[in-house]
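Novice: Below are the sequence and a predicted model for it; my questions follow.
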Amino acid sequence: MQQADTIIDARWVIPVEPARQVLDHHSVVIAAEHIVAILPTPEAHKCFEAKRTVTLGEHALIPGLINLHTHAAMNLMRGLADDLPLMEWLKHHIWPAEARHVSSQFVRDGTLLACAEMLKGGITCFNDMYFFPDAVAEAVLESGMRAAIGMIVMDHPTAYASDADTYLHKGLETRDRFAAEPLLSFTLAPHAPYTVNDKTFGKILTYAEQLDLPIHIHLQETQDEIQQGLEQHQLRPLQRLQNLGLLGPNLIAVHAVHLKPDEMAVLAQQGCHIAHCPTSNLKLASGIAPVTAMLAHGINVGIGSDSAASNNRLDLFQEMRLAALLAKGTSGQADALPAHQALRMATLNGARALGKEERLGSLEPGKEADIVAVRLGGLETLPCYDVISHLVYAAGREHVTHVWVRGKPVVENRNLLTLDERHLSAHAGMWQERIR
């Protein structure tokens, strides 16, 4: 009999790959932080002896959800300025609040709060973009989850850096400091075309090519952004990035709400990825991204929450459901973006965008054991005819009971094992008083 660390017995296992597969009464076997087998439960216990067995008779096991775009520290600004369009929200509320309050401690405390929220909602990895990435890294490691940490770059000064070169220098220093951490990776994160000039983009491209790093950028989020690009550069932002050589398989374009068919064709041809943030786009009245057309073009589309300041939840169950419903409503096709595809967008597609599809995003032997258990035995989820459909249309983050990252339990019976919720609440209250 082979030795294992953990065997998780579940009512259903949803591997994500292959699509639509549902494994009834199966177990996931974990050893040395990896999935080593997925077998019918009796066979798993016949072949493996584990230090620990977890029995989840009403649960579906899915891969850890991957939040492809957020600004985690902005959890401390949740609800600060609601019901406003993007640029008014940024210029008159968010940027002034950041100028007054953002510091390393702000970022650490806000990121810890976000990690707690995400872990309890089944998110095991997030792609971040914010200031003081060293504080983000420290918080992520304390939480026990994963992050792709954006080395943010802008041309204007903030409390974090005075100019583009300083942003780059500090970001790369942080990357070097945490290079050995298996839960962390890094991206170059130029904020947006309207905050970064051509010379800076050139430096970002050089570093991305030399260090093989993804480029994570807001792109064509609003019509105002496009109009500003036309006025300042006589180019739409996407065309400008293409002319500068930034389009390629390492580009993660966030939002991409306003794309023409020829632009989608270019993104597909270049192998770019899109982080779709449906709730944030609706709340800021930015528009509805043409996801059905993006997928038809063959673009890899993942799902992001954006920040709690513009969403106001870091909830990928909500985002999956909304993405699927918007695709149906805007296309007039009830079969557009079916449930299995929405789940894939929140898992394997996000892993692919981050260059991690060989390690994460699906439940397969050999992959790292990032696993989420969703209980479907409550009255609000009964009866259950189609478990994948239920995960997208009926279940919510409140049904997540257990979470493992690299085989280590981080949430158990809805309780965080790595972070103190009372401590986080106290710090959130302290920051509320300061910001208010």
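Specialist: Alright, I've got the coordinates. Numbers count the residues shown, from 1 in each chain.
Novice: C-alpha only now, for contacts and for neighbours.
Specialist: Fine.
Novice: D24: which element?
Specialist: strand 23-31 (DSSP states H and E).
Novice: In addition, the following structure is provided for comparison:
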Amino acid sequence: MTRASAHPTPSGRVVVENCAIATVDARDTEYASGHVVVHGNTIESVGPGPAPRDLQGVVRRVDGTGHLATPGLVNTHHHFYQWLTRGLATDHKLFDWLVALYPAWARIDERMAHAAARGSLAMMARGGVTTAVDHHYVFPRGAGDLSGAVIRAAAELGVRFTLARGSMDRGESDGGLPPDFAVETLDEALAATEATIDEHHDASFASMTRIAVAPCSPFSVSTELLRQGAELARRKGVRLHTHGSETVEEERYCRELFGMGPTDYLASAGWLGEDVWMAHCVHMNDSDVEVFARTGTGVAHCPSSNARLGAGIARVTDMLEAGIPVGLGVDGTASNEAGELHTELRNALLVSRLGPHRETALTTRQALRLGTYGGARVLGRHESIGSLEPGKLADLVLWKLDGLGHASIADPVAALVLGPAAPVTLSLVNGRPVVEDGRLRTADEDEIARSTRDEARRLARLARGD
């Protein structure tokens, strides 16, 4: 089903030239000085030197001197609602962190979800993200249309979006962590997920909104919800997403309850395949890596969140060598307060080099690929986004690298990945400017900041019972 975007497709040609270009195509083609021509919402040409002067229908020329052009960043895992609970439980491991924060999360409502989504998306967009995923799985009774609120926020800001419609059916009375009023029954979760797909999923090439089926995790949902969720996703032709192998406690839990590790347990419920991606995958043994590679199951690597919660170091180098699709994720901002994917390029490289592969773990170009084409592949969108190539959608970021923080680094990709956060001079999503000169074009950042502050305070009062 094709749905009209909140932002119409632009007409005419936009030319970006005189910039370094990292296309992130299959050959990692780069130009020290080149051009990109965008026609409507599509990349028309990419090449060295300036664009032809006789191009017809040019509505804008952008001089990219001192800049690097890359594909837009793709965030493969996030929890937008957590924007309202940043800076809490800062010294906790995962299970204790969840116990500390669920009393607040269980009281979110539609207004809060919309404000938090706007805050999360605004921060990411300002930092070069053009495609984002929100794994939303908390649906308190009487909270309103939370899925609709998040989808509306993404449309307002003009970011390409996948809602991973999550669910939990194991509350405290069933041995789960969230309060019972914040979980759904099996039938409620499946029916609401299917209704969200029917109302919002757009499978078209240039789609701005897609839906995935996303029960939360092996320790918060029943086996039946996993199994029937996978059946629903495949019947509807959408992707599947969940958390997997995040902590040693999760590994222990699965072995005690199911007699097998997380990968084998998820496989038994139908949760491996080219249409599946899992967040974290920190504690993977050689057998797990092999089965992910054999089945084409993707991974959302979240290095900052994993470090924040002390979860460990994912085997990203081994995964890439095995051929596993790997992208990057911010994760929720209650475990990654920065809320930016740009910083994950650097952190993915640095954290990986703390592991057994040390300085050979990841290169700067591999880090950039994780954040662009790798993420597009994980989401099943690599035919349309993730690299700068003719025929692909015009999701493009122009990074300013001639300022104090970057000008002395000769290699622009190294400057982007290893240097401080680079300012975004221009970000196009579907050919439309979303960020210019470091500021959002599609929303008022100051208004978003005020709204998220007010909603965070309201949520804190509700959680205290005020």
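Specialist: Here it is on my side, so go on. Just so you know, these numbers come straight off a predicted model, no measurement behind them.
Novice: Would you pull the TM-score for this pair?
Specialist: Here the superposed chains carry a TM-score of 0.95, computed using TM-score structural alignment, normalised by the length of the first structure; 431 aligned residues with a CA RMSD of 1.7 Å.
Novice: Identify the residue range in the second structure corresponding to the strand holding D24 of the first structure.
Specialist: The counterpart of strand 23-31 of the first structure in the second structure, counting by TM-score structural alignment, spans residues 31-39.
Novice: with the second structure superposed, average distance for the helix or strand following the strand holding D24 of the first structure?
Specialist: Once the chain leaves strand 23-31 of the first structure, the next helix or strand it forms, by DSSP H and E, is strand 34-40. Its aligned residues in the second structure lie a mean 1.5 Å from strand 34-40 of the first structure after superposition (mean CA distance after the TM-score superposition for the first structure).
Novice: Can you find the partner of E263 of the first structure in the second structure?
Specialist: Per TM-score structural alignment, E263 of the first structure is aligned with D288.
Novice: re earlier: and the angle from the strand holding D24 of the first structure to strand 34-40?
Specialist: The directions of strand 23-31 of the first structure and strand 34-40 differ by 150 degrees, with axes from the mean of the first three to the mean of the last three CA atoms, to 10 degrees as the criterion.
Novice: Show me what strand 23-31 of the first structure packs onto, helices and strands only.
Specialist: The contact analysis (3 or more CA pairs under 8 Å, 6 or more residues apart in numbering; DSSP states H and E) places strand 23-31 of the first structure against strand 2-13, strand 34-40, helix 41-47.
Novice: so what's the spatially most central residue of the second structure up against?
Specialist: Nearest residue to the geometric centre of the second structure (CA atoms, centre = their mean): N75, 2.2 Å. Contacts for N75 of the second structure (CA atoms under 8 Å, 6 or more residues apart in numbering) come out as V129, T131, A132, V133, G327, L328, G329, V330, L341, G371, G375.
Novice: Could you identify the residue of the first structure that aligns with it?
Specialist: Match for N75 of the second structure (TM-score structural alignment): N67.
Novice: related to what we said a few turns ago, these two touch, right, the match of E263 of the first structure and T263?
Specialist: Yes: with contacts counted by CA atoms under 8 Å, D288 of the second structure reaches T263, the gap being 6.3 Å.
Novice: Compare these two (neighbour count), which wins?
Specialist: Comparing D288 of the second structure with T263 by other CA atoms under 10 Å, the one with more neighbours is T263, at 24 against 18.
Novice: To which residue of the first structure is that one aligned?
Specialist: So, by TM-score structural alignment, T263 of the second structure is matched to L238.
Novice: same thing with C302 of the second structure?
Specialist: Using TM-score structural alignment, C302 of the second structure sits opposite C277 in the first structure.
Novice: Please name the nearest non-neighbouring residue to that match.
Specialist: G304 (4.9 Å; CA to CA, 6 or more residues apart in numbering).
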